[in-house]
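Trainee: have a look; sequence and predicted model below, questions after that.
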Amino acid sequence: MTLGRISQTITAHHHLIGEDGVSSAAIEIVVAYATDDPYSVQFHFRSGSVRWFVSRDLVISGLEAASGEGDVRVSTHGTVGGDTTILTLNNHQDPPADFTLGAYELMSFLQLTEQMVPLGAETRRVQRQIERIDWTRLAAGGAEAGG
């Protein structure tokens, strides 16, 4: 099992619904995955320094069929230029935001995460991290050992 962190910059389009109809603006999203948080994929929106941590299982499911409820939804649709994944985020302060990303780019990234921590092996990964913590030293105010 490979340890560490990977990231990839994906150009997405943010779709805004306004008085003049729907407009679209290109936006860079850094998609990241770290083995110390094996359950989630991070979406870092550079333009606003906003980060969303989304369940890796939800993103993978959204490549096959519409997935998610509430704050995060992911769905993939065939388009003229290829498959597009729509990521919908709702922070409950603003209207929900829709972003379209290339489905193949996202799928390639997720395949890399599966090489790092295979699906279903996340719990084992977290348990190993917990086992490496020197709880005695940590309780005494020292630095975490082995992790």
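Mentor: Thanks, I have the structure now.

Trainee: hey, let's count contacts and neighbours off CA atoms from now on
Mentor: Will do.

Trainee: give the next helix or strand downstream of the helix or strand hosting Arg125.
Mentor: Using DSSP states H and E, the secondary-structure element containing Arg125 is helix 122-132. Where DSSP H and E defines the elements, the next helix or strand beyond helix 122-132 is helix 135-139.

Trainee: sorry, back to before: residues of the helix holding Arg125 that come out buried?
Mentor: Within helix 122-132, the residues scored as buried using 16 or more other CA atoms under 10 Å are Glu122, Arg125.

Trainee: the structure to be compared is supplied as follows:
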Amino acid sequence: MADALALLDSKLSGLLSQLGPAQRRTLARQIVASLRASQQQRIRLQQNPDGSGFEARRPQLRKKKGAIRRQMFTKLRLARYLKTQAGPAGGAVEFIGQVQRIARVHQLGLLDRVSRNRGVTAQYPARQLLGFSPSDIEDISDVILKYLSR
């Protein structure tokens, strides 16, 4: 994936260097908006950037009778928590606030507390919430070429 980004960078860096700061900021805004939409879609489908599915949740120790199963990360993918930043130097899609810690634990597969009240900890499997898929790289190049063709 890094080699695809390097190839994209080498192809388009000359064209992008000719743009002014305001134009680069506008282009970065368009790119991060499309990236956030694709990341939200991927999180909703519960897929890693390579297309594989997220590892399933561990079986719960006690299940309440009539409990409703919910999809993982329903609130994390909201625009309220998944923010974009854009400037002349580039852009970013990132989680903010308390959800940033939760997202980091799942992104990297870290050890974390299961509940605030109890001291029980668990090793979470790595689930890549943010990352570049091949279709994301194609979308970025399409946005750039569309912007430059205007």
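Mentor: Right, received. Where do you want to start? All values derive from a computational prediction rather than experimental measurement.

Trainee: and the TM-score between these chains?
Mentor: The TM-score (TM-score structural alignment, normalised by the length of the first structure) is 0.29; 68 aligned residues with a CA RMSD of 4.3 Å.

Trainee: just to revisit the earlier point, which other helices and strands does the helix holding Arg125 of the first structure contact?
Mentor: Helix 122-132 of the first structure sits against no helix or strand, with contacts defined as 3 or more CA pairs under 8 Å, 6 or more residues apart in numbering; DSSP states H and E.

Trainee: all helices for the first structure, in order.
Mentor: Counting by DSSP state H, the first structure has these helices, from start to end: 56-64, 103-116, 122-132, 135-139.

Trainee: any idea which of those helices is most buried?
Mentor: Sort those by mean neighbour count, taking mean count of other CA atoms under 10 Å, and helix 56-64 sits at the top with a mean of 18.

Trainee: and the helices in the second structure, which stretches?
Mentor: Shown for the second structure, the helices assigned by DSSP H span residues 2-17, 21-45, 98-108, 134-149.

Trainee: dump those helices to a markdown table, plus distance to Leu82 of the second structure.
Mentor: Output for these, formatted as a markdown table (distance: least, CA to CA, whole Å):
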| stretch | distance to Leu82 of the second structure |
| --- | --- |
| helix 2-17 | 22 |
| helix 21-45 | 7 |
| helix 98-108 | 9 |
| helix 134-149 | 17 |
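
Trainee: just these: most buried one?
Mentor: Mean neighbour counts for those (mean count of other CA under 10 Å) peak at helix 21-45, with a mean of 19.

Trainee: ignoring the adjacent residues along the chain, who's closest to Val143 of the second structure?
Mentor: Ile31 (6.5 Å; CA to CA, 6 or more residues apart in numbering).

Trainee: now do the contacts for that neighbour.
Mentor: For Ile31 of the second structure, the contacting residues are Gly91, Ile140, Val143, Ile144, by CA atoms under 8 Å, 6 or more residues apart in numbering.

Trainee: now do Ala86 of the second structure
Mentor: Arg25, Thr26, Ala28, Arg29, Val32, Ala92.

Trainee: rerun that using 6 Å as the cut-off
Mentor: Neighbouring residues of Ala86 of the second structure by CA atoms under 6 Å, 6 or more residues apart in numbering: Ala28, Arg29.
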